[in-house]
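[1] One predicted model, sequence on top.
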Amino acid sequence: MFRRIEAVADEIGFFFDGRPLRAMQGETVATALLASGVGVFRSSVVSGAPRAPLCLMGVCFDCLVEIDGVENRQSCLVEIREGMDVRSQNRARQLKQGTISCR
């Protein structure tokens, strides 16, 4: 569905859910995933429905992924880097005990 018009930058490698993929340097994570044929980035924490980027400008939060171990990153706002480990999010974020105080 999505494809690059032409290669205009150096190609780099990254991983999505453990699968090696290629991207063009300077692309966002969302653009690199879409151009690689990835159609589902996460599932809704409420219904489990598949989600993918909608706005590609940081407004909708449908493109949330885990990047290098950090959850809830907006893939449309993060530039892809060589060796980056991107993972889909299929659950609500887990909070660690003792990190939130209700005083």
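    Nice, thanks for sending it over.

[2] okay, CA-based contacts and neighbour counts for the rest of this
    Will do.

[3] isn't S75 right next to A30, touching?
    Yes: the criterion here is C-alpha atoms under 8 Å, and S75 meets it with A30 at 4.8 Å.

[4] Determine the residues that are contacts of both of those two.
    Residues touching both S75 and A30 by C-alpha atoms under 8 Å, 6 or more residues apart in numbering: C63.

[5] May I ask which helix or strand encompasses the residue nearest to A32 when sequence neighbours are not counted?
    Distances taken as C-alpha to C-alpha, 6 or more residues apart in numbering put A23 closest to A32, at 5.3 Å, once the chain neighbours are dropped. Under the criterion of DSSP states H and E, A23 resides in strand 19-24.

[6] okay, pairing it with this:
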Amino acid sequence: MTGPATPALLRRAKADTVAFMVTVDGLPVQVHPGDSVAVAVLCAGGKPYRRAVLGDAPRAPYCMMGACFECLVQVDGVPNRQGCLVPARPGMRIVRQNGLNAGPQEGPAE
């Protein structure tokens, strides 16, 4: 992935919602009510969503409904959360992860 994703393609179109901020890998990202953590990470853009457990291949959400487990991230210090199933909340701290994390990380995934 290069550059930020186009948020309009990733969320329901609602003109009356008020955006709020979360952090993804320590950087602020604007999201809207109804957006999932996976959408927040995709909106952050930049690097791959996560890395595979075996082979370090770049991975990204596939199904966006909790079946494929390609959206695993750390949310507020809790690893291996399915980003597509977790609603984004103001102030949430999201960290991309490499493979399956055994526990909380101190900083962003490399």
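    That came through fine. Only a predicted model underlies this, so the values are computations on that prediction, with no experimental measurement involved.

[7] which residues of the second structure does the strand holding A23 of the first structure align to?
    Alignment of strand 19-24 of the first structure against the second structure: residues 27-32, by TM-score structural alignment.

[8] and the residue nearest the centre of the second structure, which of the three is it?
    Residue closest to the mean C-alpha point of the second structure, counted by C-alpha atoms, centre = their mean, is V41 at 3.0 Å. Under DSSP: H, G, I helix; E, B strand; the rest coil, V41 of the second structure falls in the helix class.

[9] ok, it - contacts?
    Going by C-alpha under 8 Å, 6+ apart, V41 of the second structure touches 24, 49, 94, 96.

[10] so what corresponds to it in the first structure?
    In the first structure, V41 of the second structure lands on L33 (TM-score structural alignment).

[11] any idea how far that match lies from I12 of the first structure?
    From L33 of the first structure over to I12 of the first structure the distance is 13 Å, taken as C-alpha to C-alpha, to the nearest Å.

[12] For the first structure, which segments are assigned as helices?
    Secondary structure of the first structure, counting by DSSP state H: helices at 29-35.

[13] coming back round to it: who are the packing partners of the strand holding A23 of the first structure?
    strand 11-16, helix 29-35 (3 or more C-alpha pairs under 8 Å, 6 or more residues apart in numbering; DSSP states H and E).

[14] contacting residues around it?
    With contacts defined as C-alpha under 8 Å, 6+ apart, strand 19-24 of the first structure is touched by 7-15, 32, 35-36, 80.

[15] One more pass at 7 Å, please.
    9-15, 32, 36 (C-alpha atoms under 7 Å, 6 or more residues apart in numbering).

[16] Show me the two of those that sit farthest apart.
    A9 and F15 (18.8 Å; C-alpha to C-alpha).

[17] out of those two, which sits in the busier spot?
    Ranked by neighbour count (other C-alpha atoms under 10 Å), A9 of the first structure and F15 place F15 first, with 18 against 11.
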